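J.: Quick one: sequence and predicted model below, then my questions.
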Amino acid sequence: MPASRQVRLDDTMRESIESLFAASLGDSERAAFYGYSDDDLLFCLMDAETIASSDFKQIARELLYSLNLHCGDKLSFAIGIGRESSPSVPLHEACLSALAAVQSQFYFGAGLVFSEPPPTVRFDASSAAANVCPDFHQALRDENEAEIEALIDRLTLEARTLRDPETDRVRNAYFRLLMILHEFAMEKKLTVIDPSQEESFIWQEVGELCTLDSLRDYVVGNVQAVFSQYKESTAVNARVGGVMHYIKIHYADKELTTKSIADNTYLSQSYMCALFKKETGKTVNEYMTEVRLEKAKELLKERHVKLYEIASAIGITDPNYFSSMFKKATGLTPSQYRERM
């Protein structure tokens, strides 16, 4: 029977587990052989003639209890009981069935005794991903978080129902969802990381997840993080858009200042100025000047409108300042600009 863990065992831990294992078996005649097949799997071949089949589960439960009692704060264990070796079931097949049984912890978690091998109908990760991915992609475009989570849960249920001992195939299905999510984040300008670079990082992260539930939670957590960032970005754009709209409506107000704009868009002056600069690359005052100059250019087409009237119409009380501002921005005085139209 194999026992597994979720952290790397050192030599001291391995020896401690072997001692607990030997003590739990008690009668040495019960075990023909036991030892580690690799760093995290302890195999035990037991003599079925000295132990009734009905006793195997009870021995496994007692062993699991003992392991958890002594090492449960550091390690997680699961035990798988394989089929009995016989002329029709070679020893290597019996060992493989035990290995397949204990791998069920990927689907159900550690801390359990597994005796039934996975079903004969295997989970086809490629087919499942092919079915879910298009809907997942569309739900992202629709910004439907509830549907996205439902699709992830659908994939999880199918994987748990038709569990595959080759867990990397299952991980790959979730990996494909994460890559689609990354493409969505790039489209929304939430990340600038190249997909080829992100692919390696995501696969490494997925490869370190030990259970189906942790895979599901990892994907859901990433979806929530992306949408949280997207909502914040949308909210930021809305706030900046509100500032722009207010300036376009009130550019003729001679009392228009960053403080009056902040007060009327329900933002603090310092926050508004910092946010606007960050999102647009220009200051609020620079944008205000741009709006006023564009309006001035329109009014200059009306040749009967005097320059001081244009200045007043765009919220500037000093005609000389208007001329200076206009030339600084265009390289021409208002009069020169008008002559060239």
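T.: Yep, that arrived.
J.: all contacts plus neighbour counts: C-alpha atoms, from now on.
T.: Fine.
J.: Does residue 45 lie in a helix or a strand, and which?
T.: strand 42-46 (DSSP states H and E).
J.: and residue 60, how many neighbours does it have?
T.: 23 (other CA atoms under 10 Å).
J.: next, the one to line up against it:
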Amino acid sequence: MAIKEYKLQEIGKFQNYEIVFSKYHVSTDNMEAHKMPNFYPKSGNYFPKNSILMSNIRPYFNKVWYSDREGSKSPNVLCFIVENKNAMSKYIYYLIRGTKFNNFWSKTSKGTTMPVGDKNALLNYKFKLPNLEDQQEIINIIEPFERLKIYISNFIDKIEILFLKIGETSKILGKMKDFNIKFEKGMNINSKFISNQKSNILFINVSAINNKFNKWLINNDIKENVEYGDIILSLDGTIGIVNNFLKGFNGYGYKISSKNIDNSIIYCSLIDRRNKQIMIDNSTGSVIKHSLNSKNELVLLDIKKEEINKLFELQITYKKWLIYLNKIIKKLIEIYIY
């Protein structure tokens, strides 16, 4: 394998194109790590197809996306364009999303509370680049796992749509409180035990419930109290977010459970538009919303567990597969690119 050392600035550059309006807008908020963002329409700097987008706020989140379309982006999303004919854009994307590059990106960032990456430092990042044939061979090894990730992600989304449709066609059975459904409030702990540096135990705050993980526990004596398949609800800050796939320590959410009602039925009920409206109608506060009173008003839908349990189990299983696939891809990048 013929290998030559380069600096990132010898491969391409960060581009700032003209302002355009696009229905495919990418910001630091809607970007996810290595996954297509949840787009929304807005004006921003243009980005072309096959560019590498990087959220430059809190680099340790490793929000890097290879664009499969053109669109607009916010200023804190960097757009890197590969210009060197000896480099393939997809290969450089895998290099940039790798652990080694991300550690360099985080180490050279500026600021403490909300660190920002240093573009000049990134352009001086050194790495070894194989010839085009070997780059393509490595891409061919990783790509099937990436395609499988997209397929599974789409399947998970379709199951969620099915949950919503089942809820829409279901009648209200009664209020949750009348079925002894338990709302267990999370426990706030000493801030010195919480860090924004990733560790083994996720601290479940409102951001985590919204799948934007930003806090972890650094005290090994504190044990996890939430497992995959448990139902966590946010009634503070961003109210009405429901998550069935968190594992960690519950700090700011409500863990919803029952000895008699299956989690699948509780989950489908909570994401229903009627319960969403109840939480909104019972919210208080102007800047930071709270909807604690809605606990007594939330309703349980009349759903047969045979109709939904298998779907719920399948969604949890597929979400676990995504974790395994991410680990496999991460390992392949470490083996073949570093």
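T.: Ah, there it is. Because the structure is a prediction, the values reported are computed rather than measured.
J.: Quick check: TM-score for this pair?
T.: With the length set by TM-score structural alignment, normalised by the length of the second structure, the two chains reach a TM-score of 0.25; 130 aligned residues with a CA RMSD of 5.8 Å.
J.: re earlier: tell me what the following helix or strand past the strand holding residue 45 of the first structure is packed against?
T.: With elements assigned by DSSP H and E, the helix or strand that comes after strand 42-46 of the first structure is helix 55-71. Helix 55-71 of the first structure is packed against helix 11-25, strand 113-114, with contacts defined by 3 or more CA pairs under 8 Å, 6 or more residues apart in numbering; DSSP states H and E.
J.: Okay, buried residues for helix 55-71 of the first structure please.
T.: Neighbour counts over helix 55-71 of the first structure (16 or more other CA atoms under 10 Å) mark 57, 60-61, 63-68, 71 as buried.
J.: tell me which of those is nearest to residue 196 of the first structure?
T.: Comparing those against residue 196 of the first structure with CA to CA picks out residue 71 as the nearest, at 40.6 Å.
J.: Roughly how far does that closest one sit from residue 175 of the first structure?
T.: Using CA to CA, to the nearest Å, residue 71 of the first structure is found at 32 Å from residue 175 of the first structure.
J.: How about residue 22 of the first structure?
T.: The value you get for residue 22 of the first structure to residue 175 of the first structure, if CA to CA is used, is 41 Å.
J.: Could you do residue 139 of the first structure as well?
T.: Going from residue 139 of the first structure to residue 175 of the first structure by CA to CA gives 17 Å.
J.: Next, format the buried residues of helix 55-71 of the first structure as CSV and append distance to residue 339 of the first structure.
T.: As requested, the buried residues of helix 55-71 of the first structure are exported to CSV (distance: CA to CA, whole Å):
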residue, distance to residue 339 of the first structure
57, 98
60, 97
61, 96
63, 97
64, 93
65, 94
66, 96
67, 93
68, 90
71, 89
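J.: that older thread, neighbour count: residue 139 and residue 175 of the first structure, which is higher?
T.: residue 175 (23 against 17).
J.: Let me see the contact set for that one.
T.: Residue 175 of the first structure is in contact with 202-203, 206, counting by CA atoms under 8 Å, 6 or more residues apart in numbering.
J.: which ones among those are found in helices?
T.: Using DSSP state H, 202-203, 206 are the members of those that sit in helices.
J.: ok, now which ones touch residue 163 of the second structure?
T.: Contacts of residue 163 of the second structure (CA under 8 Å, 6+ apart): 268, 308.
J.: What helix or strand is it located in?
T.: Per DSSP H and E: helix 132-168 holds residue 163 of the second structure.
J.: Show me which parts of that helix are buried, residue by residue.
T.: Residues of helix 132-168 of the second structure classed as buried: 135, 138-139, 142, 145, 149, 152-153, 155-156, 160, 163-164, 166-167 (neighbour count, 16+ other CA under 10 Å).
J.: name the element residue 199 of the first structure belongs to?
T.: Residue 199 of the first structure belongs to helix 195-207 when assigned by DSSP H and E.
J.: Check which helices and strands that helix is in contact with.
T.: helix 167-187.
J.: one step back: select, out of the helices and strands packed on helix 55-71 of the first structure, the one closest to residue 234 of the first structure.
T.: Judging those by CA to CA, what sits closest to residue 234 of the first structure is strand 113-114, at 48.6 Å.
J.: who does the closest one touch, helix- and strand-wise?
T.: helix 55-71, strand 79-80, helix 91-102.
J.: Would you format those as a markdown table with distance to residue 248 of the first structure included?
T.: Shown next, in a markdown table, are these (distance: least, CA to CA, whole Å):
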| stretch | distance to residue 248 of the first structure |
| --- | --- |
| helix 55-71 | 68 |
| strand 79-80 | 70 |
| helix 91-102 | 67 |
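J.: residues of stretch 147-160 of the first structure that come out buried?
T.: 147-149, 151-153, 155-156, 159-160.
J.: ok, now which ones touch the nearest residue to residue 178 of the first structure once chain neighbours are set aside?
T.: Distances taken as CA to CA, 6 or more residues apart in numbering place residue 219 nearest to residue 178 of the first structure, at 6.6 Å, with adjacent residues excluded. Applying CA under 8 Å, 6+ apart, we find residue 219 of the first structure in contact with 152, 174, 177-178.
J.: that older thread, the inter-axis angle of the strand holding residue 45 of the first structure versus helix 11-25?
T.: Using axes from the mean of the first three to the mean of the last three CA atoms, to 10 degrees, the inter-axis angle of strand 42-46 of the first structure relative to helix 11-25 is 20 degrees.
J.: The stretch 1-150 of the second structure: helices as residue ranges?
T.: Taking DSSP state H, counting those that start in this stretch as the test, the helices found in the stretch 1-150 of the second structure are 89-97, 99-107, 119-123, 132-168.
J.: Output those as TSV; include the columns distance to residue 250 of the second structure.
T.: Converted to TSV, the helices of the stretch 1-150 of the second structure look like this (distance: least, CA to CA, whole Å):
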stretch	distance to residue 250 of the second structure
helix 89-97	29
helix 99-107	27
helix 119-123	36
helix 132-168	23
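J.: Is the nearest residue to residue 248 of the first structure once chain neighbours are set aside in a helix, a strand, or coil?
T.: Spatial nearest neighbour of residue 248 of the first structure, excluding adjacent residues (CA to CA, 6+ apart): residue 291 at 6.6 Å. Secondary structure, DSSP: H, G, I helix; E, B strand; the rest coil: residue 291 of the first structure is helix.
J.: picking up where we left off before, for PyMOL, what selects the buried ones among the contacts of residue 219 of the first structure?
T.: Buried residues among the contacts of residue 219 of the first structure (16+ other CA under 10 Å), as a PyMOL selection:
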select buried, resi 152+174+177+178
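J.: tell me which of the contacts of residue 219 of the first structure is nearest to residue 198 of the first structure?
T.: Residue 198 of the first structure lies nearest to residue 178 out of the contacts of residue 219 of the first structure, by CA to CA, at 9.9 Å.
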